[in-house]
Every structure is written in structure tokens, then in C-alpha cells.
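K.L.:
Provided below for reference: sequence and predicted model.
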Amino acid sequence: MSRTQNSAHSTQTLKFLYSYGGKILPRRSDGKLRYIGGFTRVLSIDRFISFSELMVKFGELSGSSMSLRCKLPIEDLDVLVSITCDEDLADVIEEYGRVSALTNQEIKIRALLSPINLQKKISPPSSPMSCLDFPTSNVKPGKVGSFYSPPAYAAAHRCSSPALGLSGRDTERRPGTSLSFLWTRKH
């Protein structure tokens, strides 16, 4: 590959130096934070990858769902930025690109993966309709009785059962919000 082709190729890809399964601990000699244990790997990706695609790759490589934190190029491990969306990812890529341009060196993005901790384990409902417990209502047919927002762990298909009188036409999706279900009392 010629120098110009190599340069063009490097602008389209970037490398993550990612670690998982270890801990951040201070070094005994000077107290500077270091990542100890676990695994450290390099992942070369397309510069324009989406956050969700990147997290799928990290999940496949690490064997589980992970959260992503990145070290800023001029900071130590005591300053980590949580990456949770495309915008966060683009900001980190831009920051590393800026430092790479100043130093005239391609710098790997330093990333730490942590397992996603579920605050409490939730078992599935015992029956398909157990996620809804509607009180009896005196609402006249055809009037909106209430809004129902299913809990985060409830499967949406369980909460939109035709047996409950809810169908696709009874649901409303608002941009930027979770699904809300309108229900009406059927006679």
C-alpha cells in the first residue's frame, strides 16, 4: 500500500485499545492509576461506526453486554467519560483526532468496558397478563381511562394483548418517550 493510500485508509479507520475484566488500581510506587488484570485488546473499526454497532462488537468480543467508558487523550484513568450514544462517541473520536493531528501520530482510543449491572434480578411474569393489573373503572365506553406506562422489564407484547382490549390502534408512540398505552373499557 502506498503512503497516500495508507494515509487515506487510516483516516477511515480508528483503533480502540480496550480492556475488560480487570480493575483500576493505584500503582504502589507513585499512586498513578493503572488498569490491572483482565484482558486488553485492540479493535480496528470504521471511523463512522454507530454507538450501537460498536457496542454489539464489544459485546461479541467480551462475551456479555458492557458499558463503555473512554479515557480522554491527555488525561489519566481518573477521568473517564461514559459513552452512551452516537454523540458521545463522535465527541471522543473528534478529541482523539485533534490530538492525533497535533502530534502527527495515530493514537488509539483507550476504552474500558464494564459489565452492565442489573440493580435487581427480575423474573418473568408467571402468566402473559400478569404485568397488567387494571383496577375496575367506571369510565364510559370510548373515553380514555388512563395512561399506562409498562415497567422497563415488562415485555411490550405482553402489555398489548388483544385479550385486554388493547390493539395496535389503541397505542400511541410519542417521540423521545417509551411506549404509552391508552386503554378504554370495552363492553
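P.N.:
Looks like it arrived, so ask away.
K.L.:
When you work out contacts or count neighbours from here on, use the C-alpha atoms and nothing else.
P.N.:
Noted.
K.L.:
Show me where the chain has its helices.
P.N.:
Along the chain, counting by DSSP state H, helices occupy 3-12, 51-62, 86-103.
K.L.:
so who does the residue nearest in space to the middle of the chain touch?
P.N.:
Geometric centre of the chain, nearest residue: residue 84, 5.2 Å, by CA atoms, centre = their mean. Counting by CA atoms under 8 Å, 6 or more residues apart in numbering, residue 84 makes contact with 51, 67, 68.
K.L.:
Going through the residues you listed, which ones are buried?
P.N.:
51, 67, 68 (16 or more other CA atoms under 10 Å).
K.L.:
nearest to residue 25, of these?
P.N.:
residue 68 (18.1 Å; CA to CA).
K.L.:
Would you confirm that that closest one contacts residue 115?
P.N.:
No: with contact defined as CA atoms under 8 Å, residue 68 and residue 115 do not form a contacting pair (9.1 Å).
K.L.:
okay, the contacts of residue 84 in a markdown table with distance to residue 6 next?
P.N.:
What follows is those, written out as a markdown table (distance: CA to CA, whole Å):
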| residue | distance to residue 6 |
| --- | --- |
| 51 | 25 |
| 67 | 32 |
| 68 | 29 |
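K.L.:
ok, so of those residues, who is nearest residue 19?
P.N.:
Relative to residue 19, the closest of the contacts of residue 84 is residue 68; by CA to CA it sits at 10.1 Å.
K.L.:
Look up how far residue 91 lies from the residue nearest to the closest one when sequence neighbours are not counted.
P.N.:
Excluding its sequence neighbours, the residue lying closest to residue 68 (CA to CA, 6 or more residues apart in numbering) is residue 113, at 4.9 Å. Distance, residue 113 to residue 91, using CA to CA, to the nearest Å: 18 Å.
K.L.:
want to compare, so here's the second one:
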Amino acid sequence: MSRDGGKTPTTTTTIKFLCSYGGRILPRYPDGKLHYHGGETRVLSVERSISFAELLMKLGEMCGTSLVLNLRCQLPTEDLDALVSITSNEYLANLIEEYDRVAPPPAPPSLKIRAFLSAPKTTKKVSPPPSTTSPKLSYSVAAMLLPKMPETHWRRPFLPSRPPPAGVLTTRWRNSTVCLY
């Protein structure tokens, strides 16, 4: 109550983020609607004036990680298939403004922004170390990759009518001759 006896408007200086991390967004079986499965969900209350960098730091502390996180938030009128990536102070301010615009006047104290945290996808391609395998090991891998033949072919050997060209490795595999080019 104010001095003049009238009620003061309820304005809050904090907002709450309902943060989910460590899980995945998957379609629900009966209706196909997306939902968050697994992981942890926590509530983080912060000042409205928080910067994007400070928010990421607090979210990292909450998750127990020092890694840079991707922050994606659900708009108040949208489903999980239309998440917005928050990457700067401007995007964060726009998100809060959107929630304020949609929420009726008494609702801002209970305002919770649905947020999803994930580790960034790496764009580096890691190449495997140079192979020092022997030809025998390479042959074993090649033999495993060959398609399986029906059992009828296992019993009667396939004999080529003429020998393979020079430089072609041949071997017997399940009573069949296999040519590796």
C-alpha cells in the first residue's frame, strides 16, 4: 500500500528461467507433439537487468560446467519446434519484452521463461590418425564389410572360369572366391 492508501502496481525486478539441460527434445508417441525428455530442469531467478554474459555465467554455474552453452528459449505462444537462440543482450531484451507483452498485467511476478541449454556443436572435423595397420588387418575389415551370401552359396564353391587379372587379391571366404580390387 502506498501513503495515499491506494495500491501500488506489482512490478518485479526479477524474472525466472525454467532451464532444462542434459536431455533431448523428442516427439511424444501418441500425438507427435514435442517434449523435453531426460536431463535436469532447474529454476534460475535473475534480475531483469542482467546481461547476456552474466546470464550465461549463472547458467553454467547452475549446470556445473565452465563450457560455453547454447541458450535457446521458447516464445510464450510457440511450441518446442520454434525455439529462439539467444546470443546477445539485444536478443535477451527482446525475449523478455515478448514475455511482458503476452503476459497479462498481474502475471509478470510469476513469469517463467522456458530455456534449453546445450553444448555447442563443434564445427571442427577431427581426422583419424594415420593407419599403421597391416594388409592382413585391412583384409579382415574388408571381409567384414562384404555382404553376406545366402546359405545356398556357402555350400557350393564358386569357381571362376578363368583366373583373375594380375594384381587382384583373391581368397576363399565361406567356400567362395572373393576378389578384392
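P.N.:
Perfect, I can see it now. Owing to the predicted nature of the structure, the values given are computational and were not obtained by experimental measurement.
K.L.:
Would you mind putting the helices of structure 1 into TSV with distance to residue 122 of structure 1 alongside?
P.N.:
Output for the helices of structure 1, formatted as TSV (distance: least, CA to CA, whole Å):
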stretch	distance to residue 122 of structure 1
helix 3-12	42
helix 51-62	22
helix 86-103	29
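K.L.:
quick one: what's aligned to residue 144 of structure 2 in structure 1?
P.N.:
Structural alignment (TM-score structural alignment) places residue 144 of structure 2 against a gap in structure 1.
K.L.:
So residue 144 of structure 2: helix, strand or coil?
P.N.:
What DSSP: H, G, I helix; E, B strand; the rest coil gives for residue 144 of structure 2 is helix.
K.L.:
The residue nearest to the centre of structure 1 matches what in structure 2?
P.N.:
Per TM-score structural alignment, residue 84 of structure 1 is aligned with residue 87.
K.L.:
same question, residue 7 of structure 1
P.N.:
Alignment note (TM-score structural alignment): residue 7 of structure 1 maps to residue 10 of structure 2.
K.L.:
can you count the residues close to the closest residue to its match other than its chain neighbours?
P.N.:
Using CA to CA, 6+ apart and skipping residues adjacent in sequence, the residue nearest residue 10 of structure 2 is residue 106, 7.0 Å away. Residue 106 of structure 2 is flanked by 11 other residues according to other CA atoms under 10 Å.
K.L.:
Same check on residue 81 of structure 2?
P.N.:
Close neighbours of residue 81 of structure 2, defined as other CA under 10 Å, add up to 13.
K.L.:
Would you agree it is in contact with residue 34?
P.N.:
Yes: with contacts counted by CA under 8 Å, residue 81 of structure 2 reaches residue 34, the gap being 7.0 Å.
K.L.:
follow-up on the earlier one: what about residue 113 and residue 91 of structure 1, which has more around it?
P.N.:
Ranked by neighbour count (other CA under 10 Å), residue 113 of structure 1 and residue 91 place residue 113 first, with 20 against 12.
K.L.:
Assess the claim that the more buried one and residue 17 are in contact.
P.N.:
No: with contacts counted by CA under 8 Å, residue 113 of structure 1 stays clear of residue 17, the gap being 10.6 Å.
K.L.:
how much space between residue 28 of structure 2 and residue 81 of structure 2?
P.N.:
13 Å.
K.L.:
tell me, what's touching those two both at once?
P.N.:
residue 34.
K.L.:
What spatial separation is found between residue 9 of structure 1 and residue 18 of structure 1?
P.N.:
Separation of residue 9 of structure 1 from residue 18 of structure 1 (CA to CA): 21 Å.
K.L.:
show me what contacts residue 140 of structure 2?
P.N.:
Applying CA under 8 Å, 6+ apart to residue 140 of structure 2 gives no contacts.
K.L.:
Next, it: secondary structure please.
P.N.:
Put simply, residue 140 of structure 2 is helix when judged by three-state DSSP.
K.L.:
ditto for residue 171 of structure 2
P.N.:
Using three-state DSSP, the structure places residue 171 of structure 2 in strand.
K.L.:
Could you measure from it over to residue 154 of structure 2?
P.N.:
Distance, residue 171 of structure 2 to residue 154 of structure 2, by CA to CA: 14 Å.
K.L.:
do the same with residue 43 of structure 2
P.N.:
Distance of residue 43 of structure 2 to residue 154 of structure 2, given as CA to CA: 63 Å.
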